[in-house]
Every structure is written in C-alpha cells, then in structure tokens.
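[1] For reference, the sequence and a predicted model appear below.
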Amino acid sequence: MKYKILLIFCLYFTLNSISSADWRKPFFRRISTTEGLSQSHVSAILKDSKGFMWFGTDEGLNKFDGYRFSFFKHYPDNPSSIDDNIVFDILEDYDKNLWVGTNNGLNKFDRKKNAFSHFFKEDMHLNVRDIFQDSKHRMWLGTSSGLFLLDLKKGSYTQFRHEQNNRNSLSNDFIFKIIEDKSGDLWIATKNGLDRFNPEKKTFLKYFHDAKKVNSLETNWIKVVYRDHSDNIWIGMLGGGIAKYNPVNNTFKSFKHNPQKANSLAHNDILSILEDRNGRLWVGTENGGISIYNEKEDRFTTVAYDPNDNNSLSNNSIYSLYEDNIGNMWVGTWSGGVNFLPKFGNKFTLYKSILNQNGLNNNIVLSVAGDSDGNIWIGTDGGGLNFFNRKDHSFSAIRNQSGNKNSPNTDYIISVLEVEKDLLALGFHRGGFDLYNRKTGVFVHHLPILNNSNSLSAPSVNTIIKDKDLNLWIGTWAGGLNFYDRKADKFTQYLHDPNNSNSLCDNFINILWEDSDGTVWIGTDNGLDAFNRTSGKFTHFKHNPKDPTSIRNNNILTIMGADKGKIWIGTGGGLCLLDKKTKSFKVVTEKDGLPNNVINGILKDSKGCLWISTNKGVAKYDPQTNIFRNYTIADGLQGNEFKAKSAFQAKDGQMFFGGPNGLNSFYPDSIRDNDFIPPVYITDFQIFNKSVFVGDKDSPLNNEISETTEIRLDHKQSVFHLSSLR
C-alpha cells in the first residue's frame, strides 16, 4: 500500500496598530480564479467549525481547504445540487448546520453526502440576501420579498412585507442585512429606510433621511447594518457614507467622504462593515477600497488597489469582510476575488520600487550598509546608491551623471561601506572603487591603470572592508585581493600564482572579513583563505570529498564571527562552522533543516540565533538546539532568493536583507510565529491515483471523506492515497 499525506499549514500574521503615528501598508495575498476560485465576485465568506473556508460567488459556492477548491454549482438535472449559482450569504447555525442563501432560495448543506436540500419550493424564486440567527436561535431571512421567520422543525415560515399606508410594516421589501441589538430588537437594512423590529411585539420603528434634521440618516438606501463589540449600531448607506446610532437621543452621527480631508471616509457608497478584534472598524466601499476607522483619533486610513503593487487590494469594491477565529482577515471583492491578510502581519517590512511613491528606485539590491547616524545605504543593480532615512522612512538616490566627476562611477554598486563618519567606500561592477565624502559631495574615483601594480587590479569590486587602521581591503572579480593605503593613496595587489602555494587561492573574490587577530579571511569562488599580514602567506581551506571535516563547498559567499574564536562560513553548499584551532568544519545543510544550501548572508540576534538568507527564503537557526524556523515569500519576504553581500544589522538590532525584488527589514524579537494548532481532516481519497466521491460507481465511501470514520476496501482497491488538511 502507498500513503500520501499533504500537510497544509494555516498562515498566521498580524496587522500593526493603525494610527497616524504607526501605519504599515497591509500585505495581502490574493486568491483569484488563477488559484482556483470559481469566479471573482465574492459576496460571502465564512470559516466553518471544522476550519474550512467557504466563499459565495456568482458562479457557485466554493469550499477551500487552504490548498485546493471544491465547487458546488446548480445542475438542473440534479435535485440535490445548490438551487442557484449566485450566492449571497453563508451561515453556520448553532447546531453546526451550513445554510446558503442564493438568488433562488435557501439551501441546507449535508456535509456527509455533499448534497443540498431546499427550504422553499422551486416556484418561489426567492432572492435570499441575508441569513441571520438571533440569540434565541430563531432563523431570519432578508430577501427581495421581505423578512422571513423560519420554523425549521415544521418547515414553515412567517413573512413580513411592506404594506402601503401601514406604518407597522417593513419600509421596503428588499432587505440587505439583519442584525440584533442587545435588547433583542432586529435592525433591518432595506432599499428604502432602516427598520427596527421587535420580534415579540411584531412592531416596526422606522428611520429615514429627513432634510430638516441634521442628525438623521443621509440617505434611505441602507446597504448594511452592523453591531460592534460595544453594542454600537453602525449603518452603511449607498451615497450616504456611514452613520453611528446614538440611542440616548435617537440620532445618527454621519461620516462621509470629504475630498478636502485625506483622513475622511474613502467613498460614500458602502457595501460592508466589520469590527476587528482590536476594535478597528473596517468599512468596505464601492470603488474606494477599505477605510479603517480609528475612533480615538476620529480618522480613517484607506487601503486601496495599487496597480504597481501585487500585494495591495486586488479591487476597490469590497462586498464582504470577514475575520476568522485566528484573527486573519478575508476580503471579498467585486472582480478581484478574495484578499487574505494573515494575522501576524508581515513579519518582514518590504521596501521596493513603486511608481510615483517614495521608495527604492531599483528593486535589485546588491549591497546594504549602515552609517554613523543610523541610516542605511543600498547599492542597486542600475539604480545607483540609495539612501534610506530610518527616522522618517524616506528614500533618495545618488545616480551616475555623465560628465560629472562628482557622481558615482556607475549605477551598478556591488559593495558599500562606511569608512568613517561621512565617508563611504563604493565598489562597482566595471566601475572600480570610489570614496564618497557626504559633506562635500566629492567623489574620488579609483580605476585600474595599465601596467601599474600600485593601482586597483580590476574594474569590478565585489567586497570592501576596513581594518583597524582604517585602511581598506578590496576583493575584486578576476583581480584578486587589493590593500589600499589611504595615506599613501597606493594599492598593493595580491594575486593567485599557480606556482606559489602560499599565494591567494583564487582571483575571484566574493567576501572579506577581518578577525580579532587581524587575520584577513577571503572567500573566493575556489575556497577559503586566511591571510597572515605579518608573514604575507595565505592558508587555504578547500573541500576534500574524502575528509568529512573539510569545508563543505569551495564557493564562499559570506563570513561572520562566532563565539569562542570560531567562524561561520556561508557557502554554495551549506553553512559551515570553522574551529580555527583544529582547522575542522562542522557542516549544516538542507538535511538538517536549512531551506536551501546556498548561504547568501548571516546575521546574529541578541539571543544568539542566526538569521540566514538563502536562495529559498530566510532561516532562523538556533545553534544550541539545532532548530530551524524557515520563512518564505508567504511571510512577506521580497522573494525567496536573496543576494550575497546584501545583509546588514543596525546597532539597535534591526536586520536588513536584500534581493532581486527589494529590501526586507525586521527586528528579530518582533517576529511572532503561529501557535495555533489546526485540526487535521482527510480531504481527498484516491484509488489508483483517481479521486473517489460519494455516489461514484463502486465507491467505498458512504459519506464525504472528511466525514468518514471507516473505509472498507476489497483486494482490487489495494493502492490508495490519502490527502489531509492540517
């Protein structure tokens, strides 16, 4: 027998507190027809008690297990199918039954049989916009034909409709939403007014727009009514913005869009309202995105679609808002499918180039360094030198200007280093090496001079470090190692000599590092060297397939000091820890938990854990426990691939990693992981690689697989697969 188990883990993030002082742009994950959604207009969202997500669309009901979709559509020749493909609402009642309101009626879903039963007769053609169960477990429907109270035991109903000239009737038969207040009254949003209904007395109290009253509703077309955790009643209108009901004087406080105020409501056409667990009111508008209300500051922050950002909202018309039991936010849109905002936020802040916005001017980050003022300098692949002010989060750039000597030699900056306050060293791709004085704005250029051994040895400078005397060591591409004496303005070249075993092992240098003894460590494409400045000799460390204590791989990408005189070496074949005394290496690879063996950057946090950038995300590694926690693009990384030399740690502990799609930053202590343990359900059962369903010919399933406790197979069904949701 062959078993196949697929484990799908819930994403779990947070959105930072939204205030004028602290605002981070939400990082949405889009779920569209590309990912398997049946249609992109999502009117209803629900997470059921088993952990499955349900989406109501204009092309059927969708069930999502975090990995794949199942669809439920109307089929005229199947009386057990859903009665219509246009789904308006989904409810799981107190008894865990699933109800679906459609353009043609009310459906009850049988989870075991994957089948629907229909509450109303087929010829009623009832448009069910809202399903609501009150505190006494009574089921109410808001429809295009009035208000319905269902008797589920008898299968009967009581209907309340608008009656002309009857003040004790509905204001209008077209109902969008129903909620219950703390007194047990129902608030009903209709196409022509807001109604307050007492279920015991069967009386209606009506609220309309009154041009003579400042504190009345702004319009009569009420799209949504919502009760928050403080028992406030909020009303969303078409053309009238939102209003908060004041029960003391029976008036409404209005909030509308004001084009003169940036922090006003984004749009006056309201489609949905939700209060999150942090007390923030999310207002879904039509064509204006989401406005998030901070009541303390009495201001809105708007989240909207950005055509230049694939992680912005996918569409600005917000038809459904839903917060699940973990705290993840789900947003249903008019034509952009579902937008998912995981609870624990972006673990990583992302800086990138976005048209007409302040940010990087080029997304390919080749190098990162800090200065004495706490700011960040970023070398890019074609965008020149970018400056990031950490205090005001602003960016600026210094570009090459043809004919201007006081500009960078090129816009392709592979290495950045602060030599001393206000003096930067820049290494270029085919542009040599510059010293840039920030105060004077002067650039001093250094390029190779033909037949001059006291000049720079090669035009491409990969890495620069400063020693204790503030002189510079420069690693080049194909030109070996250079020592630059700043006082003498003179270069000393160290090159590979195949006839001298004490010379540099390779002329292609990726990384340099100086230890506390003054030894310069050189990472090349063909091994690791230790340079003794006193003797002028190079000691070589190379991979020996016959020696398990040798370095894992000869492509050396990054070097960082470790405790007790040891050194961490990042290679193209894994992470290595060098013991300088024994000259032996301990190796950590993908087999041990690394996401990838290409180690581009290594930083250490205050607790001794290493943060490692690779070609498959960022890993947190605890050398004491040998435990890994790996992060990917799903956690907010700029991408899964990172660049060597694009790792930097500020004095306050903030870390920066750069790659082909921008720059990530984070504080290690602020990274919070998912402590939610999801339930496990079998979601697919296959015999000979073919999924089997209830009702199939020769199917061993009597119930849907996630509702099945026992399966009996005959000898012809000996090869089967199980897939699970966790």
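    Received the coordinates, thanks.

[2] Every contact and neighbour count from this point should use C-alpha atoms.
    Fine.

[3] Give the helix, strand or coil label for Ser706.
    helix (DSSP: H, G, I helix; E, B strand; the rest coil).

[4] Excluding covalently adjacent residues, which one is nearest to it?
    Nearest residue to Ser706, sequence neighbours excluded (Cα to Cα, 6 or more residues apart in numbering): Ile682, at 5.1 Å.

[5] Report how many residues lie close to that neighbour.
    Neighbours of Ile682 under the rule other Cα atoms under 10 Å: 17.

[6] Would you agree it falls within a strand?
    Yes: the assignment for Ile682 by three-state DSSP puts it in a strand.

[7] Would you quantify the distance from it to Lys202?
    Here the criterion is Cα to Cα, to the nearest Å. By it, Ile682 lies 47 Å from Lys202.

[8] returning to that earlier point: does the residue nearest to Ser706 really touch Glu710, like I thought?
    No: applying Cα atoms under 8 Å as the test, Ile682 and Glu710 come out as separate, 11.8 Å apart.

[9] ok, back up a step: wait, what's in contact with the residue nearest to Ser706?
    Residues in contact with Ile682 (Cα atoms under 8 Å, 6 or more residues apart in numbering) are 705-706, 722-725.

[10] Give me the buried entries from those.
    705-706, 722-725 (16 or more other Cα atoms under 10 Å).

[11] Going by distance to Val42, which of these wins?
    Checking the buried ones among the contacts of Ile682 against Val42 with Cα to Cα, the nearest one is Leu725 at 23.2 Å.

[12] hang on, isn't that closest one packed against Ile705?
    No: counting by Cα under 8 Å, Leu725 does not reach Ile705; the two are 11.8 Å apart.

[13] who touches both of the two?
    Common neighbours of Leu725 and Ile705, using Cα under 8 Å, 6+ apart, are 682-683.

[14] and Thr410, which of the three is it?
    Going by three-state DSSP: Thr410 is coil.

[15] That one: what's it in contact with?
    Thr410 neighbours (Cα under 8 Å, 6+ apart): 384, 399-400, 428-431.

[16] Tell me the spacing between the closest residue to Arg29 other than its chain neighbours and Leu147.
    Closest residue to Arg29 apart from its sequence neighbours, by Cα to Cα, 6+ apart: Phe340 at 5.0 Å. Here Phe340 is placed at a distance of 33 Å from Leu147 (Cα to Cα).

[17] Quick check: the farthest pair among the contacts of Thr410?
    Arg399 and Arg430 (15.5 Å).

[18] Second structure follows, compare the two:
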Amino acid sequence: MDRNRAMDVSVNDLVQDETGNFYFGTDFNIMIFDTLGNLSVLNPEQVSGQEKFEGSFVRNLQFDSHGILWAGTNNGLYHYNPRNNQMAYFKLPFDSFQNKEIWEIYLDEEGVLWVGTYSAGLFIVSPDDHSVEPVTLEPRLNRTETVRAVSKGVFGEYWIGTRGGLYAYSKARGVTGFYKHDERDPRSISNNSVLSVLNDARGETWIGTRGGLNLLAKSKQVFHHFGALPGDNNYLNSSIIYAFWIDDEGKIWIGTEDGGINIFDPETGKYEYLVARENQPNSISQNCIKAFLDDKRGNLWVGTFLGGIDVINLKTREINHFKHTPGKAGSLSDNRVWDFCIDRNNDIWVATSGGVDRFIRQTNSFEHFPQLNGDNQVSWIEPDSKGNLWMGSLDEVIVYNPELNTISRFAEHTRAMFEDSRNRIWIATIDNGIALYSAETGALKYYNEKDGLANNQALCILEDRSNNLWISTTNGLSKFNPDEEFFRNFTSKDGLSNNQFCYGAAMKTSDGQMLFGSVAGFNLFNPAEVLNEDTDVPIVLTDLKIFNKSVPIGNGKKSVLQKSISETGHLVLNYDQNMFTVEFAA
C-alpha cells in the first residue's frame, strides 16, 4: 500500500495502544500505524451474524482498561480485541427507527465508558459485564439528545456537551446544572451546539461551540443562575424575587414582584405559575408575593402586597383568603403583608403595614397588637430560641416576649434577623452592615464596609454547615467567619447573576445548599463547593515595549528578543534603552 496515499484521507480520531501502535479512525475504516513504520487497514475477523464493520465511518476510538478498542461509527458501537483480531458489534438500546451514530466515547476513572449518540442521548457502558445504563439528562430540549462531548471537572462532576446546550452531571445527584445560550446575557454560552469540552490542569472548563470558544472558570462553576423570560416555562416569569419555600417533593416555590408564585421543578427544569386571575376565587389575590409560611398543617401561607393573605391547601390547591375589612373586628390589619413567623406555641404572627397580628385558629380571625408598633409598618418578624419575637419597624428593632409580655426597643433601620447555631443574634441593617445583638442591651458590635462587608445595606443572613454567615447586600454577597471576623465578597465577576439582591429572599435547603434572590432571578449554590481564593495564578509575559514601542522578534545579534517574551529567560538592554514596559496576563 502507498503509505502517502493511504493517509490522504480524513482522520476523525486517533489513539495509541500500550505497545506504541497508532490507530486512526477514518471515513471508511480503522488504519494502523505500527512501531515498525508500517501502515495498514485493520482487517479484523467479524463475529458472524452481527452488523459488519468494514466500510464504517469511524468517528471515535477509545481503549478501555483491558486493552479492548472501542469504535464509534455511523452504524453503531463496536469493540475490537487486538489479541485475537476479533471485531464485535455492541448493541445499544436504540429504537428501531433511531439513527445509530456514535459521537463520543469517554473513559472515566472508574473504567466505564460514556457513549454519546446522535439520537438516543448518553449511555454508560461497563466493559467488564457489558451492562448499559442510560443517563437521564433534564431538561430535555431540542437537540439535547445529540451528545458530542464528555469531560470530568475539578469538582468530580461530568460536563456533557450536546447540540442543545451543556449539562453538569453528578453520578450521585444527576443533572446539577444546565447552560444554554441567552441573547440577553453576554456571559451565557456563545452557542448551544457544543462540539468539545476540556477540563484543564487548573480545573478550568473550556467549551468549544459552533459560536466560538468559552471558558468557565472553576470559581464560577459554583453559582447556578436562574433567570426570567416571560412566556417560556423553562424560566421565571418575573426577575425580582422576594421569597422562597421548598415543598416535600423538592420543588422550589418562588415569590416574585409581579409574576405571582413560580414553582420550579429541578427534575424537569420547568416552571409552573400561580397568578392572580380576575373573577376566579381560587387564584391568588395579587402577583406581588412578599412571604411564605408552612403552617405544618398541610397549608402554605402566602403574604401578598395589597392582596392580604392567601392560604393554599397543598393537597387540593384550594385557596382561602384573609383580607383587611375596614370596621370589621378580627380582620387582618392591612392588606400589605410583609412577613410571617410561628412561635413556640405554634401560633402564627403576621407583619403588615398596619402593625402586627396574631392568627386565632379557633375563630379564623386575627388579634391586633397595637402595643408593639401601633398601626405602623413592621417589615419582618422572627422568633428566637428563647421564645422572643424579634421584629423590625421602619426605625426600630422590637423584641417582644409573649409569655412575659415584655417589650424592648432599639433604634435601628433593619431588614432581617438571624439566630446562628450558637444562638447568637444577628441583625441585617440597611445603613450599618450587620450587627451582633442582645435582646437586653441591643447592638453589641457592628460589622460593615470598613470591616470588609460588601455593602452597608445588608438584606438577608444565612449560616452554612461550617458556621460561616452568608450576607446578601445591595452590592454583592459576603461570606463572614464570625470567629476570625473575616469577610470574603462575591459579585457578578465571580459568577453571581447580579449584585443587587432583594430583602426576604434567602433560604437554606435540607442538604445545605443556599438560595438567594435578586433583581435578576436567583442563585443556587453549595457553600462547601466555593473555592478558596486562588492566589496560585501563573503569570505569562505578553509584550515588551521600549519607549512605548513593541519590540519585534529578530535573529540578529543586536536583536533584543530572539524569541517570544513569554519564552525569554533574561534580557540585555543598552544603557540608552532605559524606558521599557513589560506587559503580562494572569
């Protein structure tokens, strides 16, 4: 065979075996270039009764840990044993009408193969027992059934590139993220058609698409963003978020500014919307949702702005309404409802623009407590472990003990209270950061921008499993170690959807993940996956200038640069070349 002519073909993939032989996948077969320099076409023995291999368009080649060569072709999947020169067809569970093209074969650290197909999605194949397990990728969108790339990331997740977007996948949890192009977001993936994925030695993820090359930095892979696009149930219908609640099925209920309640199903990636409808009593009262409360009796209480309270029976979806009726005793104090809480006696308390009410379950009515803040607005209310109720008016922190009937007041402009795992009380202020508080004496210490907080207007506080506090602000998110009194801040540059967070919109899930709502949707992340600040960044020299002019690379003895500045070990300059600039990237 004419070796030069034989190689004048398209080579789609190549691999090398343990002895040094090269195998090339071409448009018509597999070719072998052995260690003696001989080039030949693979001519294997075919298992009788199976689909013939010869003439196949070979797109992928991959050796498994047993030295068996797997070949992905336009006719399906084959495996070749070099020891006995036998080729066998491997049957994947295609439907009879489906295209059988193989587009990816990836060998992971556990020795199993991830096989991406054109029309049937992704399969995990065990070379040991030849078992096949389909990989469920949700949401299923147009062209996501074509899997063209698989790569393992620094956090142990797998990155799966399809014609319809990019999935992050965990063997334990399934799909953990989905990325697709959004014309409104310049930071989104440049094109849904993913051709290749590479995770480099630093843990950065490089994504090749039909729209160019994308880099997803490892530090930005932690924050998952969920945005709004009205009319498409793969998105929120409103971008401003005020409240969260998670039901027993793991669905996330989201209170929005003007889109009612959005119910997100992480399994499907789809949203259901509960919105106000005129002349329909069994709809919610208003589309501006400020608060949720699970009453532990099978009902979800919904605080609305101008619509009072809606109580949703979670089993039947029937909705009861409580509203302010002027002159009627026992009605809600005001239809502008800001927050709820349940005390240690399982009584429900309501913070409204007309003060504080307690719900009387026996009479289905409300008792007003004017002694707390008259008929004036209370923006939040929260119980502590000692039986106190903490609440924030427009200019005070009010601490009320219902059992002792005691009230303490402290001048403060606030948005939230949080009691941590050590029973310390933290207050989010809107002008002085966060404050460590005492129910008896008020503020003990403030932590604000001077101490490293992202912004003095603090909104919500949560605690992670390592006892760090996470504070949302109007200019980013802060992580705070109370013992070391150290802050670390995160902004949109770190992968957050937006720096402007919203009051009330924060929740920790049962598995330790955190939800924070903003004016541009919400972020979901696991604090344990947030990397420490990366100071080990390689520096690359990119240009040398003398008197503000770039120095060219030359071959002469007088040339300053004999090769690229990035590859130059030392420089020798004349005495009159005393103004120079070195540019670098990191």
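    Yep, it's here. If you're wondering where the values come from, they're calculated on a predicted model, not measured in any experiment.

[19] quick one: TM-score?
    The TM-score (TM-score structural alignment, normalised by the length of the second structure) is 0.73; 533 aligned residues with a Cα RMSD of 4.6 Å.

[20] between Phe340 and Leu147 of the first structure, who's got more neighbours?
    Leu147 (24 against 21).

[21] so what's the more buried one closest to, chain neighbours aside?
    Phe160 (5.0 Å).

[22] counterpart of that neighbour in the second structure?
    Using TM-score structural alignment, the equivalent of Phe160 of the first structure in the second structure is Arg3.

[23] So its match versus Ile261 of the second structure, what's the distance?
    68 Å.

[24] what's near enough to touch the residue sitting nearest the centre point of the second structure?
    With distances taken as Cα atoms, centre = their mean, the residue of the second structure nearest its centroid is His224 (1.7 Å). Residues in contact with His224 of the second structure (Cα under 8 Å, 6+ apart) are 177, 495-496, 523-525.

[25] Sort out which one of the buried ones among the contacts of Ile682 of the first structure lies nearest Asp622 of the first structure for me.
    Distances from Asp622 of the first structure to those, taken by Cα to Cα, are shortest for Leu725, at 29.0 Å.

[26] what are the ranges of the helices in the second structure?
    3-6, 370-373 (DSSP state H).

[27] ranking those by burial, who's on top?
    Most buried of those, by mean neighbour count (mean count of other Cα atoms under 10 Å): helix 370-373, with a mean of 15.

[28] From the rest of the structure, what touches that one?
    Counting by Cα under 8 Å, 6+ apart, 355-356, 393, 398, 400, 407 sit against helix 370-373 of the second structure.

[29] which ones among those residues are found in strands?
    Using DSSP state E, the members of the contacts of helix 370-373 of the second structure that fall in strands are 355-356, 393, 398, 400, 407.

[30] mind putting the residues you listed in TSV, distance to Val132 of the second structure and neighbour count included?
    Output for these, formatted as TSV (distance: Cα to Cα, whole Å; neighbours: other Cα atoms under 10 Å):
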residue	distance to Val132 of the second structure	neighbour count
Gly355	62	24
Val356	60	32
Ser393	61	24
Ile398	62	23
Tyr400	62	20
Ile407	66	17
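
[31] Pull up the gap between Thr581 of the second structure and Lys549 of the second structure, please.
    Taking Cα to Cα, one finds Thr581 of the second structure at 9 Å from Lys549 of the second structure.

[32] who's more crowded, the two?
    Neighbours were counted for Thr581 of the second structure and for Lys549 using other Cα under 10 Å; Thr581 has more, 14 against 11.

[33] what sits against the closest residue to the more buried one other than its chain neighbours?
    Excluding its sequence neighbours, the residue lying closest to Thr581 of the second structure (Cα to Cα, 6+ apart) is Lys545, at 4.9 Å. The neighbourhood of Lys545 of the second structure, defined by Cα under 8 Å, 6+ apart, consists of 551, 580-582.

[34] ok, the nearest residue to Asn499 of the second structure once chain neighbours are set aside - how many residues close by?
    In this structure, Asn499 of the second structure finds its nearest non-sequential neighbour in Gly476, 4.3 Å apart by Cα to Cα, 6+ apart. If you count neighbours by other Cα under 10 Å, Gly476 of the second structure ends up with 24.

[35] contacting residues around Gly476 of the second structure?
    Contacts of Gly476 of the second structure (Cα under 8 Å, 6+ apart): 454-455, 489-492, 498-501.

[36] that older thread, hmm, Val331 and the residue nearest to Arg29 of the first structure touching each other?
    Yes: the criterion here is Cα under 8 Å, and Phe340 of the first structure meets it with Val331 at 6.4 Å.

[37] list the contacts for the closest residue to Val303 of the first structure other than its chain neighbours?
    Using Cα to Cα, 6+ apart and skipping residues adjacent in sequence, the residue nearest Val303 of the first structure is Ile290, 5.1 Å away. Each residue near Ile290 of the first structure by Cα under 8 Å, 6+ apart is listed here: 266, 282-284, 302-304, 316, 318.

[38] Quickly note the distance from Ile290 of the first structure to Leu274 of the first structure.
    11 Å.

[39] Then Leu426 of the first structure?
    51 Å.

[40] Trace Pro301 of the second structure over to the first structure, please.
    Not Pro; residue 301 of the second structure is Trp. Match for Trp301 of the second structure (TM-score structural alignment): Ala425.

[41] pretty sure its match contacts Asn437?
    No: applying Cα under 8 Å, one finds Ala425 of the first structure not in contact with Asn437, separated by 9.1 Å.

[42] Of the two, which one has the most company?
    Shown here are Ala425 of the first structure and Asn437; by other Cα under 10 Å, Ala425 has more neighbours (21 against 17).

[43] OK, contacts around the more buried one?
    415-419, 433-436, 464.

[44] So which of the contacts of Gly476 of the second structure sit within strands?
    Those of the contacts of Gly476 of the second structure lying in strands (DSSP E): 489-490, 501.

[45] By neighbour count, which of those wins?
    Counting by other Cα under 10 Å, top hit in those: Phe501 with 30 neighbours.

[46] list the contacts for that residue?
    So Phe501 of the second structure contacts 459, 472-476, 516-519 (Cα under 8 Å, 6+ apart).

[47] Repeat the analysis, applying 6 Å as the threshold.
    473-474, 517-518 (Cα atoms under 6 Å, 6 or more residues apart in numbering).
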